[in-house]
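> next come a sequence and a model predicted from it.
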Amino acid sequence: MELLTNNEVEEVIKKLGYTKSLNWTLSEFSETLLGYLSEHLTLTVEVLSAKCKTERIKLFIKCLPRFDEWKTRYIKELSFFQKEYVMLNDLFRKIEQGTSKWRPRCLLVREDLFVFEDVTELGYQMPSARSTFELNQLKACVISLAKFHAQSYIFEEKRSKELNRPYRIWDEYSEYLKHPERCSSWRDAGRKAIIDYLKVYSKQKDNPKFISNIESVITTLYDMALSLMKPSSKYRNTVVHLDLWANNIFLKKDSDGNTNAMFVDFQMVIYCSPMLDLSSLLYFNTNRGLRESYTGALLDLYYEKLSEELSAAHINVNTIMDRVTFNECYKDSVIFAIIQASLSVPFVVMQSKTRDNILREPDRHQTFYEVSRSKEFIEIALQDDYYRYRVTDLFEEIVDRYVIQPDEYK
């Protein structure tokens, strides 16, 4: 059975302004794994333009894995694909892009498959997952993030006026904007991995505070981070992406030298404090030195762009979140960011060949996801100096902040 029908391909190309498809083929989008769960393909279509000329266009397909039963079952149990289906087929049709694009255009939505414009054909590139972001790349991401978040607020404010009562996206989409409980085994394995790794590589491993506190503190931090993944009663919530690591971001320099960013893969979206996105963006994609130097400036940039986007819709940013509250919101989100990064960074900074070997073995990746990955992280750090630097840089900040000198960071 074909993954797509001829009628579906015709539907897609007509949305792009073409009159007829002449031929189409499917191929692997990349030989390297882009994400850990879904399958990614290229749809190449020969089309007949309005001027009766033949052109070739490339589109991007994300679909459920066709040849890995465990991954398909796992995705369905977590409702990841269902989340993204509802976002693309319903909520994002209502939420506008705003003053500039922060996600690719979606051309076909099925419960098992999505077709998007291929942003690499527009000059966008995926940054290296192994390297940290440059400042101009971070700024581009922060600007797009502010515009993405602003559209949730704008939609809520418009609906509130239409209904003549306060409206929140959570009211209508709570079923799809929760973090799945099925992820507990993934997080438990991650918690164990960070403790085991630090017992080997932390410079504080012989410190009495470390020895007596490391397991209880890390466990508490993981519980606190999980509690933040729910709608906040303290701050104005928004739809957050939650997974802004390099492979879910595309960047492009325009003719003026400015960098623009678009986000993909909305399968983990939840409804909560917006700063979970901003803080985790930084912790996923930077080192400690850059965060200490530039976080303040990036917070300023986010708030400025959020204000501009809201102002264009005649909304005062202070009715959403004033600047003092915004700063408090970010500070409160750091626990989530540093813990979420501890789950992701050890994966994303692996050599691609190493990661692919692990995740392409059906008998191995289930254990790796849900049982234990400590051994792999410790061994890779022994063999790969850069990996050890990136992972230890992140994990050691957890030790400094919450184990050795917790009062300093209150």
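Good, I have the coordinates.
> okay, CA-based contacts and neighbour counts for the rest of this
Noted.
> isn't residue 309 right up against residue 149?
No. If you go by Cα atoms under 8 Å, residue 309 and residue 149 don't touch, sitting 9.5 Å apart.
> A further structure is provided below for comparison with the first:
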Amino acid sequence: MQKLNVDTITECLPFSYFQRSEDLIVFDDISMENFRSLPSQIPYDLTLLSLTVKKLAKFHASMFAFEEKMSEKIGRQYRLGEEYGEYLREIFFLKDETHAGAVLMQTGVRSILDVVNLFPEVKIPFDFKKVWPKLEHLFFEVIKPSDCYRNVLAHGDLWTNNVMVQFDNDKPIDCRFVDYQCTRYCPPAHDLLSVLYLTTDRATRSKHEEKIKQIYYRELDQILSLYKCDVTKIYPHEEFVETVDYIRPQMVMQSIMYNMFCTCTSEEISSFLTDDEVSKRVFFEDRKDYLTKMCEKSSFFKAKLQECLLDLYDLCDTISCSL
């Protein structure tokens, strides 16, 4: 990317100086420049959310610009997913695989039903059992490279811990994305919804989603124009809006799974996961007991899960109308 002068990518992540396979990686220590991750218990406000989404648009625009420049160079369509498909294949959200990462996520999906049962007082205006098979299918399906929409090399795991924010006194002025173990090739809306659902609260999402989508798309347009690329040809606005709704079922469910652990403090987690046997059961087998006890222990944990559940019910209401 740097050889083709796609320099904006360097503003999105720490610089890598040296790598030796399965041994050593040397990065910039950006904490020396006052970058830090925020506690996952503190939701992003509109200022921080806007900053992060603009940087995300720059990250995605850099990928699109690279593909366009490579297409010009080789005289045919070039896509990162074709060149580096081996490295961008899905490793976690897999329905039928039996390795630890896939089983972790499969357990998480099943545990959503336990979360539903934890809140019997929340009225459901539709037949949840009828909608559930469709939800489960969409969770594993829409995360795959799309045949209908243009894909991008996505970060894949943009929750609070993986966004390092730079502050000037108490004012956020920049950010970088770290931890690329979940990179995948899929519609860019997945990263955008990751930021929206995994760093904020329900009130912020409800109030500002439309504005955030506008901020993202406007920045995508501006960065692409630097490389003489036309956003309306790469990602027409109507298509971008469609992909947000296309990806949403996966991210709404993923946010419930993430918040089963990410809203806890390390002390709360360690107090429950007392030995290897308990940890194995919670992560890979059954979370019902864990979820019940954490809701009893932490009102914040319970409130966060309920917020996520309400997001799920909003989604189900829409899906049930199409069944």
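In hand now; what should we look at? Small disclaimer: the values here were computed from a predicted structure and weren't measured.
> rewinding a little: between residue 309 and residue 149 of the first structure, tell me which one has more neighbours.
Neighbour totals were compared for residue 309 of the first structure and residue 149, and residue 309 leads with 24 against 21 (other Cα atoms under 10 Å).
> how close does the equivalent of that one over in the second structure get to residue 195 of the second structure?
For residue 309 of the first structure, the aligned position in the second structure is occupied by residue 223, per TM-score structural alignment. Going from residue 223 of the second structure to residue 195 of the second structure by Cα to Cα, to the nearest Å gives 20 Å.
> wait, doesn't residue 19 of the second structure sit right on residue 25?
Yes. Counting by Cα under 8 Å, residue 19 of the second structure touches residue 25, with 4.4 Å between them.
> what helix or strand does the residue nearest to the spatial centre of the second structure sit in?
The second structure has residue 194 as the residue nearest its centroid, 2.8 Å off, counting by Cα atoms, centre = their mean. Using DSSP states H and E, residue 194 of the second structure sits within helix 189-198.
> tell me what that helix is packed against?
Helix 189-198 of the second structure makes packing contacts with helix 46-74, helix 202-226, helix 237-262 when contacts are defined by 3 or more Cα pairs under 8 Å, 6 or more residues apart in numbering; DSSP states H and E.
> list the buried residues of stretch 310-323 of the second structure.
Neighbour counts over stretch 310-323 of the second structure (16 or more other Cα atoms under 10 Å) mark 310, 311, 312, 313, 315, 316, 317, 319, 320 as buried.
> an error on my part: the question was meant for stretch 134-150 of the second structure.
135, 136, 138, 139, 140, 141, 142, 143, 144, 145, 149, 150.
> can you redo the residues you listed as JSON lines with secondary structure and distance to residue 116 of the second structure?
JSON lines is the format used below for these (DSSP: H, G, I helix; E, B strand; the rest coil; distance: Cα to Cα, whole Å):
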{"residue": "135", "secondary structure": "helix", "distance to residue 116 of the second structure": "14"}
{"residue": "136", "secondary structure": "helix", "distance to residue 116 of the second structure": "14"}
{"residue": "138", "secondary structure": "helix", "distance to residue 116 of the second structure": "18"}
{"residue": "139", "secondary structure": "helix", "distance to residue 116 of the second structure": "17"}
{"residue": "140", "secondary structure": "helix", "distance to residue 116 of the second structure": "20"}
{"residue": "141", "secondary structure": "helix", "distance to residue 116 of the second structure": "22"}
{"residue": "142", "secondary structure": "coil", "distance to residue 116 of the second structure": "23"}
{"residue": "143", "secondary structure": "coil", "distance to residue 116 of the second structure": "23"}
{"residue": "144", "secondary structure": "coil", "distance to residue 116 of the second structure": "26"}
{"residue": "145", "secondary structure": "coil", "distance to residue 116 of the second structure": "30"}
{"residue": "149", "secondary structure": "coil", "distance to residue 116 of the second structure": "32"}
{"residue": "150", "secondary structure": "coil", "distance to residue 116 of the second structure": "34"}
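> and which of those residues is nearest residue 32 of the second structure?
Residue 32 of the second structure has its nearest neighbour among those in residue 143, at 35.5 Å by Cα to Cα.
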